[in-house]
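give me coordinates for this.
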Amino acid sequence: MSWAQDAVFYHIYPLGFCGAPEYNDFANPVPRLDKLYDWIPHLKALGITAVYFGPVFQSTRHGYDTADYYRVDGRLGDNDSFAKLCDALHQNGIRVVLDGVFNHVGRDFWAFQDVQKNGQSSPYCGWFHNLNFGGPSPMGDPFWYDSWQGHYELVKLNLRHPDVVRHLLDAVGMWMDRFRIDGLRLDAADCVDFDFFRALKGYVRERNPDFWLMGEIIHGDYARWANPELLDSVTNYECWKGLWSAHNTKNYFEIAHSLQRQFGPDGIYKNLALYSFADNHDVNRLASQLTNRRHLENVYTILYTMPGIPSVYYGSEWAVEGARTRESDAPLRPCLELAEMESRDQTLCAHLSRLARIRAAFPALRYGDFENVVIKNEQLVYRRATPEQRVYVLLNLAEEEIHLEFPHQEPVLQDVLNGDAIFHNDGGRTWLPVPPCSARILVGAPDRFAWSG
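As a prediction, the model looks like this:
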């Protein structure tokens, strides 16, 4: 079982978080990412146990246009400053996962520049997918090449070329040695050759059997990528959509269907720990996506109690807003200052902290089976269970208090989310109130488990 299944992630898009210049001048490095030192107490208070950094390696603009896999982006610092930051995170019990952007590089990538300079005589022509001199590229080059989704500033690598594979694996080895990273998030994993993932998995597992690999997958059968041969996990975009959409449409059937389909008794992913999130650097922030901000806490209650690995996108613990425009993702990726954030309402932070403590305290929420118990448009009850423990999650998105009745076998249920209130079984069922836009997390037989609230 991977360490990631016990983790609570914090996702940072470093260039935005640090307020870095939009374009890299490749001049002297500025250690802007050092601002994260001041955030470590906040991360620990939230119960964060792993940080996923978006791209940190030398790039031209947004980080996904890599120029050098072996150097930290000068707008964030240098290898020495980042290594010290990773050490500080590890010393505080926080693991480090980096973005592995291996499908493509930027046009400032040194091997591509060699092709631009030397043409067909460049020894690196074979490094790029379908590069040929049969006609010009849309960028004005005297040759053609494949790009990522028609974005020709992103040049697709030939991951079947042994020298490319060795260059990338050696880079990963350097990251593991220098920064002691604990895992990788693989960008655009649906575009990456499966043989490369096999080579990557064999390489990292030989060095560190606990190394974690997670792929960015938006559509398709997640088990094609998350399996013993390839990756450990993938992004759960199906439930991302259901988390906010079910609240906006007042239709808990939507998220209940996805959870049951994925993780129920016959769930197609019941043996996978998928990477779960309410927002990230590519989609509208949750506070902008929800039509009723009173539903923020319920969304995160589901995120932390459903099967999978929960992740919080930086700033969303304060309900920071941000929506994409047709021209830019910048509104999703703002520069945040801790002092300013600490002057905001801390209610959602406190809720997330409590959810993290609850998740850590009760194994059923990390490893237990999943099953829906009651499904209504505006109310939902589901159960997480191991042979030793059962936890019931009750949610109400309505604007008024409701009373929910649901079957269970526990003589006593304790609401660990709300003041540890006790509810007794009444003939195999319990009928209890759930306030508007709120939830209860009820643990069976609480006397058998240590819980300090």
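
switch to C-alpha atoms for all contacts and neighbour counts from now on
Noted.

which residues in this structure form helices?
Using DSSP state H, the helices of the chain run over 14-17, 40-46, 79-91, 110-118, 162-178, 194-207, 237-248, 252-263, 286-289, 296-305, 338-342, 347-361, 364-367.

could you also give me the structure for this second sequence? I'd like to compare it with the first:
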Amino acid sequence: MTTWHEHAIFWHAYPLGLVGAEPVLDPAAPVAHRLPRLAGWLDHAVELGASALLLGPVFTSHSHGYDTVDHFTIDPRLGDRGDFDALVAAAHERGLKVVLDGVFNHVGSRHPAFLRAVDGGPDHPEAGLFRLTWPEGATAGTRPGYATFEGHEGLVALDHDADAVAELVEEVMRYWLRAGADGWRLDAAYAVPPSFWAKVLPAVRAEFPEAYVVGEVIHGDYAGFVAASGVDAVTQYELWKAIWSSLNDRNLYELDHALGRHNALLETFAPMTFVGNHDVTRIASRLSDRGHLPHALVVLFTVGGAPSVYAGDEYALEGVKEERLGGDDAVRPAFPDVPGQLAGDLEVLRLHRELISLRRRHPWLHRARTAPLELSNEILAYEVTAPGERLVVVLNLGDGEAEVGARAGGVLAGGADLDGDRVRVPGHGWAVLG
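Reported below is the predicted structural model:
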């Protein structure tokens, strides 16, 4: 049975930034109904060619969304449940699925359950939700130590060996799927034992068999994690790095190597592929030669996987992530109410639409494999195949014309001259061939 996510193309938005929410929640402030501003971008996502909306955190948090204080309410800086329901309904009316960001490795240090556990002592019923370390003889009012997420004191790690944590996560996931969501991105999934997800997900899937679940995994054994956890996919950071790094270094051997490893993953699952997200420097800023931005996009939309476009990358917005407090702000900017007011590169927007259209006309690319036809530091020609299907992609990073041997029926995108089994692509050019 084909499921919706097998041919999904995601438009990824970080709501708190996009709508210009305050950086820190003021619990005394009135609800700010900003989610309708995001609804103003749904037609843009559809025109781009996306079929799903990947939302960053929308639940009540203290600051950036990943320090949750209530999994069951919408962040008042964004709006309320009515605003959420209207957004989901508007997305579904346009044929867009909605995937939510689930922060289940940790909670914010202002989470009421954590505060009650800290105040209540080691015998408090909620103390078992967290990995707390109590001094000998501790009683109510004794301050414990606690495990954090990557050393951030504001992010309190949950105890994933506790049944109560599994029950909480199951409840949250099903609650919002019942509210109309179509799937989950599992934030920092790599920091959680795969066995935890294997315990939680069967109950979720029993009620919502078509829910898409993608885990954020940066390093390690992607296929092993998928097999052990039961998620549908993980984020393909290895390919992301190889794309921009190989273009910057003009070392397409690196990209070819990564595509070989990507093929192996596609034997068992289809990764979520991307060239940008809310956690990394934007691709337009990452590339040392903006002329090679199209090459990055061509790879994204012609290899197997579930492609995701981070909001603003389609306009070639710039932004550099910095390792400091507020260092994500540049890649999470506020957007105007409507797309026409956003100053960006319309030629890059046009290219996104062209390549996404090509992708949607060839849905078999979801699980297609690649094989190199010609390879050098500055030239990579690869064929993309599935049973009965074939495309050829040529990337040229060099100053001069590239001539490669490739059997092709015509130019589907980009620019090339065909002469029998020879394909010529201009300097810094690219082509997708039928």
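
circling back: which of the helices of the first structure sits closest to S316 of the first structure?
helix 286-289 (7.2 Å; CA to CA).

which stretch of the second structure is that closest one matched to in the alignment?
On the second structure, the counterpart of helix 286-289 of the first structure by TM-score structural alignment is residues 283-286.

average offset between the matching stretch and the first structure?
In the superposition against the first structure, stretch 283-286 of the second structure averages 0.7 Å from its aligned positions (mean CA distance after the TM-score superposition for the first structure).

distance check, L286 of the first structure against F194 of the first structure.
33 Å (CA to CA, to the nearest Å).

of those two, who's got more company?
Higher neighbour count among L286 of the first structure and F194: L286, with 27 against 17, using other CA atoms under 10 Å.

my read: the more buried one touches N292, true?
No - proximity of L286 of the first structure to N292 does not meet the contact threshold set by CA atoms under 8 Å, at 10.5 Å.

which neighbours do the two share?
The contact sets of L286 of the first structure and N292 do not overlap (CA atoms under 8 Å, 6 or more residues apart in numbering).

ok, how many other residues are close to the closest residue to T133 of the second structure other than its chain neighbours?
Spatial nearest neighbour of T133 of the second structure, chain neighbours left out: G145 (4.8 Å); criterion: CA to CA, 6 or more residues apart in numbering. Using other CA under 10 Å, G145 of the second structure has 12 other residues around it.

wait, isn't G145 of the second structure in contact with W134?
Yes - G145 of the second structure is within contact range of W134, at 6.4 Å (criterion: CA under 8 Å).

residues in contact with E216 of the first structure?
So E216 of the first structure contacts 185-190, 234-235 (CA under 8 Å, 6+ apart).

before we move on, back to that, output the helices of the first structure in JSON lines, with distance to V30 of the first structure appended to each entry.
Shown next, in JSON lines, are these (distance: least, CA to CA, whole Å):
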{"stretch": "helix 14-17", "distance to V30 of the first structure": "12"}
{"stretch": "helix 40-46", "distance to V30 of the first structure": "20"}
{"stretch": "helix 79-91", "distance to V30 of the first structure": "10"}
{"stretch": "helix 110-118", "distance to V30 of the first structure": "22"}
{"stretch": "helix 162-178", "distance to V30 of the first structure": "19"}
{"stretch": "helix 194-207", "distance to V30 of the first structure": "30"}
{"stretch": "helix 237-248", "distance to V30 of the first structure": "35"}
{"stretch": "helix 252-263", "distance to V30 of the first structure": "44"}
{"stretch": "helix 286-289", "distance to V30 of the first structure": "31"}
{"stretch": "helix 296-305", "distance to V30 of the first structure": "35"}
{"stretch": "helix 338-342", "distance to V30 of the first structure": "19"}
{"stretch": "helix 347-361", "distance to V30 of the first structure": "30"}
{"stretch": "helix 364-367", "distance to V30 of the first structure": "40"}
